[in-house]
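# With the sequence up front, the predicted model follows.
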Amino acid sequence: MSADPGWSEWPAPAKLNLFLHITGRRPDGYHTLQTVFRLLGWGDTVRLRVREDGGVRRIGASVAGVAEADDLMVRAAKLLQSESKTPLGADIAVEKRIPAGGGFGGGSSDAATVLVALDRLWGTQLGVDRLAELGLTLGADVPVFVRGDNAWAEGVGEILTPIDLPPAWYVLADPGVHVPTAALFQAPELTRDSPPATMRDFVSEAVLDNAFEPVLRRRERAVEATFAALAQIGTPRLTGTGSGCFVEFADRGSAEKALALVHRDAPSLRAWLAAGVRSSPLREAIVRS
């Protein structure tokens, strides 16, 4: 499709939450949290083609049964269109690699890529701050993908402080469980009052846990089985509010050896490698465009 006239390709990278604490609840019902977002050099590919008639269309099959009107990519394009008053439209397609419901940020990243790339293609020039504000109305994880930095996050995930993370490689695993986020936040056993952590706590590895891990491990056999499979290669962790799991390694060679062990001993588990990156591949693509 990218070879067809007018189409361009843009990366939509996945993310990991290197820890995740819930520190309270706001009067509007939203939970406040602390986390560190790590961007990855792996993810989806979004394809865009500018339309002169103002139409916004999703091309290709639906993503996980999501109706076109509800698709975050379509909503992102229409939001930017409305905000900028551009007469232009877009055809939108996506090559999905990030599993839905895994906590790897696929839907949010796809939406952010549409916002950032169409801002360039349409010449709307809203700038990253306004795009991040628009992205927040689509989802709490969208701003980190718009801004493109690894970040310490607070609030509902939108108060972002860029953070420099050392190089790392990850063995990622997908238990195949689609987790409804709203149901998890309502779980009575969820810890909602963790004391606020500091960046120093994170750097010293005093906080590396995810508040949703014990909930999911008790509720979902597939998640517990994935933790057991990954425990042979390191310390498994959960990402976000999904079922996706990961183990961190300092270098690619160590991660490759670990992945080979997982494939040998748990051949039915979907597991693969991804590199942590210093900044978003989307940002680099925008600079090159």
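Sure, I can see it.
# CA only for contacts and neighbour counts going forward, please
Fine.
# tell me which strands and helices the helix or strand where Val46 lies is in contact with?
Element membership of Val46 [criterion: DSSP states H and E] is strand 31-51. Contacts defined by 3 or more C-alpha pairs under 8 Å, 6 or more residues apart in numbering; DSSP states H and E place strand 31-51 against strand 7-25, strand 89-95, helix 106-121, strand 151-154, strand 270-275.
# Past that strand, which element shows up next along the chain?
From strand 31-51, the next helix or strand downstream (DSSP H and E) is strand 56-58.
# which residues are in contact with that next one?
Glu68, Val74, Ala77, Lys78, Gly89, Ala90, Asp91, Ile92, Ala93 (C-alpha atoms under 8 Å, 6 or more residues apart in numbering).
# Distance to Pro143 and neighbour count for these - can I get that in CSV?
Converted to CSV, these look like this (distance: C-alpha to C-alpha, whole Å; neighbours: other C-alpha atoms under 10 Å):
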residue, distance to Pro143, neighbour count
Glu68, 22, 17
Val74, 17, 23
Ala77, 15, 27
Lys78, 17, 18
Gly89, 22, 20
Ala90, 22, 26
Asp91, 23, 19
Ile92, 20, 20
Ala93, 21, 22
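# Spatially central, which residue of the protein would that be?
Gly105 (2.0 Å; C-alpha atoms, centre = their mean).
# if I read this right, that one contacts Asp141, doesn't it?
Yes. If you go by C-alpha atoms under 8 Å, Gly105 and Asp141 touch, sitting 7.1 Å apart.
# number of nearby residues for the closest residue to Ile163 other than its chain neighbours?
Leaving out its chain neighbours, the residue that sits closest to Ile163 by C-alpha to C-alpha, 6 or more residues apart in numbering is Ala151, at 4.9 Å. Neighbour count of Ala151, defined by other C-alpha atoms under 10 Å: 22.
# Return the distance of Ala151 relative to Gly234.
Distance, Ala151 to Gly234, using C-alpha to C-alpha, to the nearest Å: 24 Å.
# try it against this one:
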Amino acid sequence: MIRSLKHCLAPAKLNLFLHVNGRRADGYHLLQTVFQLLDYGDSLDFDTRDDGVIHRVSEVSGVPAESDLIVRAAKLLQIAAAQKHGKHPLGADITIKKNLPMGGGLGGGSSDAATTLMALNHLWKTGFDRAELMAIGLRLGADVPFFIFGQNAFAEGIGETLQPVETADRWYVVIEPGVQIATSLIFSSEELTRTTKLVKMADFSGHQDYFGKNDLQIVATRLFPAVAAVIHWLQQYGDARMTGSGACVFCAFEREEQASKVLQLVPKCWKVWKAKGISSHPLKDLL
């Protein structure tokens, strides 16, 4: 029996575009977006326990263990497994190395939760398939099912309707402006445009570079001048735009050397990194 999994990547995602098409009666926004996985993210280690305890070994600044999505994900899986199989005695020690900022629009917490569900489903032999794990993940957040889906996706609805999409082979420069943005702050703004016309996946596939926009960006840049400053600087080198509800900003490049060159020019006041776009989640084959 496998007792541990080490160095499990919880990859970052970028929203290559993000359109807000409307709002449902329950307040949820209707969206269209393309999720792009990156070969950069948080790293998690999992060690099985026989006493049922879920223990987060690492300290995460500002995030108590009981409210951490990785702990909540593990406990949800325990409950689901007990409902499916009867008593579930296994627990886990979980160690996390955080590389992704909170409030960055990179899906860090959601990706951590998805990696936890996939890894522990494998270690605990709970036997859930991808669709079942996605349903469990949806209880933790709208982005969690995408990471379990395991490949780049054209997403619609409130983000739960996913279709596989092929994206261009690109390198990305990602800049962290040094601010955290709460998603609820952006979506609750009266300045947010909610009437962008629907597009088809084929529209994106045929014109990926410079396609669409991020409807949340105009709100975020007005509220957070630091985000506007990063976009203005990075636009010298290409189609710089914000991911998710912010705060991180990215720009795509065809070749690694182009990304590396820009990386060296970024002002020292901002944290910056480069990453390669990947087509599938590193743990996809566990399901």
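Perfect, I can see it now. These numbers were taken from a predicted model, which means no experiment stands behind them.
# Superposed, what's their TM-score?
For this chain pair, the superposition-based TM-score is 0.93 by TM-score structural alignment, normalised by the length of the second structure; 278 aligned residues with a C-alpha RMSD of 1.5 Å.
# that older thread, the second structure: which residue goes with the residue nearest to Ile163 of the first structure?
Counting by TM-score structural alignment, Ala151 of the first structure lines up with Ala153 in the second structure.
# Surely that match touches Thr161?
No. Using C-alpha under 8 Å, Ala153 of the second structure is not in contact with Thr161; the gap is 9.2 Å.
# joint contacts of the two?
By C-alpha under 8 Å, 6+ apart, no residue touches both Ala153 of the second structure and Thr161.
# residues in contact with the match of Ala151 of the first structure?
Val34, Phe35, Gln36, Phe146, Leu162, Gln163, Pro164, Val165, Glu166.
# Would you reformat the residues you listed as JSON lines and include neighbour count and distance to Phe17 of the second structure?
Below are these laid out as JSON lines (neighbours: other C-alpha atoms under 10 Å; distance: C-alpha to C-alpha, whole Å):
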{"residue": "Val34", "neighbour count": "26", "distance to Phe17 of the second structure": "6"}
{"residue": "Phe35", "neighbour count": "28", "distance to Phe17 of the second structure": "8"}
{"residue": "Gln36", "neighbour count": "25", "distance to Phe17 of the second structure": "10"}
{"residue": "Phe146", "neighbour count": "29", "distance to Phe17 of the second structure": "15"}
{"residue": "Leu162", "neighbour count": "19", "distance to Phe17 of the second structure": "15"}
{"residue": "Gln163", "neighbour count": "15", "distance to Phe17 of the second structure": "15"}
{"residue": "Pro164", "neighbour count": "17", "distance to Phe17 of the second structure": "15"}
{"residue": "Val165", "neighbour count": "19", "distance to Phe17 of the second structure": "13"}
{"residue": "Glu166", "neighbour count": "14", "distance to Phe17 of the second structure": "14"}
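# Now do the strands in the stretch 101-250 of the second structure.
If DSSP state E, counting those that start in this stretch is used as the criterion, the strands of the stretch 101-250 of the second structure fall at 153-157, 161-164, 171-176, 241-242, 249-253.
# Which stretch among those strands is buried most, on average?
When the strands of the stretch 101-250 of the second structure are scored by mean count of other C-alpha atoms under 10 Å, the highest mean neighbour count falls to strand 241-242 (a mean of 30).
# re earlier: which of the contacts of strand 56-58 of the first structure lies closest to Thr45 of the first structure?
Nearest to Thr45 of the first structure out of those is Ala93 (C-alpha to C-alpha; 8.5 Å).
# Need the counterpart of the closest one in the second structure.
In the second structure, Ala93 of the first structure lands on Thr95 (TM-score structural alignment).
# Its match contacts Ser58, correct?
Yes. When contacts are counted by C-alpha under 8 Å, Thr95 of the second structure is listed as touching Ser58 (5.3 Å).
# what residues are up against the counterpart of Ser84 of the first structure in the second structure?
Ser84 of the first structure maps onto Ala81 of the second structure when the alignment is built from TM-score structural alignment. By C-alpha under 8 Å, 6+ apart, the contact set of Ala81 of the second structure is His88, Thr126.
# doesn't Ala81 of the second structure fall inside a helix?
Yes. According to DSSP: H, G, I helix; E, B strand; the rest coil, Ala81 of the second structure belongs to a helix.
# Tell me how far it lies from Pro89 of the second structure.
The value you get for Ala81 of the second structure to Pro89 of the second structure, if C-alpha to C-alpha is used, is 10 Å.
# what does Ala113 of the second structure give?
For Ala113 of the second structure relative to Pro89 of the second structure (C-alpha to C-alpha), the value is 21 Å.
# and these two? which has more neighbours close in?
A direct count of neighbours by other C-alpha under 10 Å for Ala113 of the second structure and Pro89 places Ala113 higher, at 28 against 14.
# The first structure: which residue goes with the more buried one?
Using TM-score structural alignment, Ala113 of the second structure sits opposite Ala111 in the first structure.
# likewise Thr221 of the second structure?
Checking TM-score structural alignment: Thr221 of the second structure goes with Arg217.
# Settle this for me: that match is touching Thr226, isn't it.
No. The pair Arg217 of the first structure / Thr226 is not scored as a contact, 9.4 Å apart, by C-alpha under 8 Å.
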